[in-house]
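Q: Build me a structure from this.
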Amino acid sequence: MSGSGTTEEDDPLRTAVWRLRSRGCWTDAAALLAPTADRPPVAVERAALLIERCLYAECGWAEAEDALRAAEAVAREDEDRGAAACERGYLAYAATLHGVRDRADEARSALGRAAALLSPSSPGRPLLDFRRGLLAQYLADTPQAARAAYRRAHAGATARGDALLLSFTWRHLAALALGDGELAEARHGFAESLRLREELGYLVGTAPALAALADAEPEPEATRLRTEARRLFHLLGGVPTWLAGHLAPRPAA
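A: Purely as a prediction, here's the structure:
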């Protein structure tokens, strides 16, 4: 799920959902949407919140599946079906990534279905491109395909002013650059990702951004960034769960 945080023009519900989501309170945020979840876009958003919880906290798989089935059941237009298919692919990706169950084929099929349903100008297209990049990078180990997908997502997010999605595309493009030894490019991308997340108040995503930038910075800055990431990680109750090993204190050289 993408987004741009909140502005003064947002209604109180949108503001409350964003604030809860940004602090890792996905279940509470989803509960606020439950009364209007018979509307397809709301149903998809509610499912997306619970799927994000699965990815970050590695729990709540059954609740996410139930919410996703409900969203699929109320979808009537291609846009809504495509958005639900995009979430279906993301849930399958998360389950595969965390070793819950190998659902890689389901992830590819669902994102392919989303691509067929969402028009090239659809608001959901940049997010779909980003998620196809995740599959290419982490499930198929094809970094060139991942880079192309991330760049499409980055261009689409820029055109739409989707700051949160941009924070993800910056970070993943930077990770590929780091893997290629392009340290300056990696440092720039990680710094942009961190800047956007801090501006948006996306607290649950700030620790990973700090840790990622630390990987591209020399000492003593790297240690300072990891220390701050560790503080936020503990403040949020140990989410994202997959960050724990990355934040373990490192022995002195």
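
Q: Please count neighbours and contacts with C-alpha atoms only from this point.
A: Fine.

Q: Quickly note the distance from the closest residue to P240 other than its chain neighbours to V42.
A: Closest residue to P240 apart from its sequence neighbours, by Cα to Cα, 6 or more residues apart in numbering: Y56 at 4.4 Å. Distance, Y56 to V42, by Cα to Cα, to the nearest Å: 21 Å.

Q: between the two, who's got more neighbours?
A: Y56 (20 against 17; other Cα atoms under 10 Å).

Q: Hmm, T241 and the more buried one touching each other?
A: Yes - assessed by Cα atoms under 8 Å, Y56 is found in contact with T241 at 6.2 Å.

Q: mind listing what P123 touches?
A: Going by Cα atoms under 8 Å, 6 or more residues apart in numbering, P123 touches R160.

Q: That one: what secondary structure?
A: coil (DSSP: H, G, I helix; E, B strand; the rest coil).

Q: what residues are up against A207?
A: E228, A229, R230, L232, F233.

Q: What of R103?
A: A92, Y93, A95, T96.

Q: would TSV of those residues with distance to R195, neighbour count and secondary structure be doable?
A: Shown next, in TSV, are those (distance: Cα to Cα, whole Å; neighbours: other Cα atoms under 10 Å; DSSP: H, G, I helix; E, B strand; the rest coil):
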residue	distance to R195	neighbour count	secondary structure
A92	30	24	helix
Y93	27	27	helix
A95	29	21	helix
T96	30	19	helix
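
Q: One more sequence to fold, the one below, so I can look at both together:
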Amino acid sequence: MPPPDIWRLRARGCWTEAAALLATHGMTRFGPALTRAALLSEQCLFTLSGWPEAEDALRAAEALARTDDERGEAACERGHLAYLATQFGVRDRADEASAALGRSAALLTPGAAGRPLLDFRRGLVAEKLADDPAAARAAYRRAHAGAVARDDALLTSFTWRHLAVLAAREGDLAEARRGFTESLRIRTELGYVIGAAPALLSLAGIEPEPEARRLHAEAARLFRLLDGVPVWLADELG
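A: Alright, predicted model coming up:
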């Protein structure tokens, strides 16, 4: 988890402001530089804008990597940004995403802190780009186990959510409900406001009325509160 002031800004979708707080350190140290790149990549995910700034921040972090684990973490972030650009139709960078995540896997030492996040992102590529739910599930399960072991609550919320998506896709609504509920609970406890609307909407999609209507209305309220972010929820909440 980043420092409290950075986290509060990030959790409310103020990525530019959070990145600005890291800018001074980010010019000279790998850790803050990578955190800054990750913040700006997350901004791309939620707003579908800011791609050049995220690329610049990532290149700066890559230039500061000195160890194999640092290079592996930078490659993981590179793979994620390439995945996002592909998934949202900015530019087809699927090959770059797979190559970068493969490079990350080769560089990160066994038991490295970045392994669960890498597994999660490999799951995203398998699910969204390769349409391989079996490989995605295996990767998400590894990521989930690693996130729980490392007490990484935010990553755990993401692994719960994506495992639930796969469960819903296969018609296992009980497991999907469990995963979506856990994901929403964790995000609420963390104060991860920017991620609450997608979690509410996912749960609404499998709940009966009138609970589905209540969850949908709460998601719409948060969406308006955050000035229409995540932008890709607009059609579902319109």
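
Q: Report the TM-score for the pair.
A: TM-score of the superposed chains, computed with TM-score structural alignment, normalised by the length of structure 2, equals 0.98; 237 aligned residues with a Cα RMSD of 0.8 Å.

Q: The residue nearest to P240 of structure 1 -> structure 2?
A: Using TM-score structural alignment as the criterion, Y56 of structure 1 maps onto F46 of structure 2.

Q: mind listing what its match touches?
A: By Cα under 8 Å, 6+ apart, the neighbours of F46 of structure 2 are V229, P230, V231, W232.

Q: Restrict the residues you listed to the buried ones and give me that as a PyMOL selection.
A: For the buried members of these, the matching PyMOL selection, counting by 16 or more other Cα atoms under 10 Å, is:
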select buried, resi 229+230
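
Q: For the contacts of F46 of structure 2, which ones persist in structure 1?
A: Checking the contacts of F46 of structure 2 against structure 1 (both residues aligned by TM-score structural alignment, their matches' Cα atoms under 8 Å), the contacts still present are V229, P230, V231, W232.

Q: what kind of secondary structure is the counterpart of the first one in structure 1 in?
A: V229 of structure 2 maps onto V239 in structure 1 when the alignment is built from TM-score structural alignment. Under the three-state scheme (three-state DSSP), the conformation of V239 of structure 1 reads as coil.

Q: From E228 of structure 1, how far out is V239 of structure 1?
A: Taking Cα to Cα, one finds V239 of structure 1 at 14 Å from E228 of structure 1.

Q: My guess is V42 of structure 1 contacts L33. True?
A: Yes - in this structure, V42 of structure 1 is within contact of L33 by Cα under 8 Å, at 6.7 Å.

Q: one step back: for the kept ones among the contacts of F46 of structure 2, give me JSON lines that also has distance to G26 of structure 2.
A: JSON lines is the format used below for those (distance: Cα to Cα, whole Å):
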{"residue": "V229", "distance to G26 of structure 2": "26"}
{"residue": "P230", "distance to G26 of structure 2": "26"}
{"residue": "V231", "distance to G26 of structure 2": "28"}
{"residue": "W232", "distance to G26 of structure 2": "30"}
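
Q: The residue nearest to P240 of structure 1: which element?
A: Per DSSP states H and E, Y56 of structure 1 falls inside helix 40-57.

Q: what's the mean deviation for that helix versus structure 2?
A: Following the fit onto structure 2, the mean deviation recorded for helix 40-57 of structure 1 is 0.5 Å by mean Cα distance after the TM-score superposition for structure 1.

Q: starting at the chain centroid, how far to that helix?
A: 11 Å (Cα atoms, centre = their mean, to the nearest Å).

Q: Next secondary structure after it?
A: With secondary structure assigned by DSSP H and E, helix 40-57 of structure 1 is succeeded by helix 61-74.

Q: What residues sit buried inside that next one?
A: Buried, per 16+ other Cα under 10 Å, within helix 61-74 of structure 1: W61, A64, E65, A67, L68, R69, A70, A71, E72, V74.
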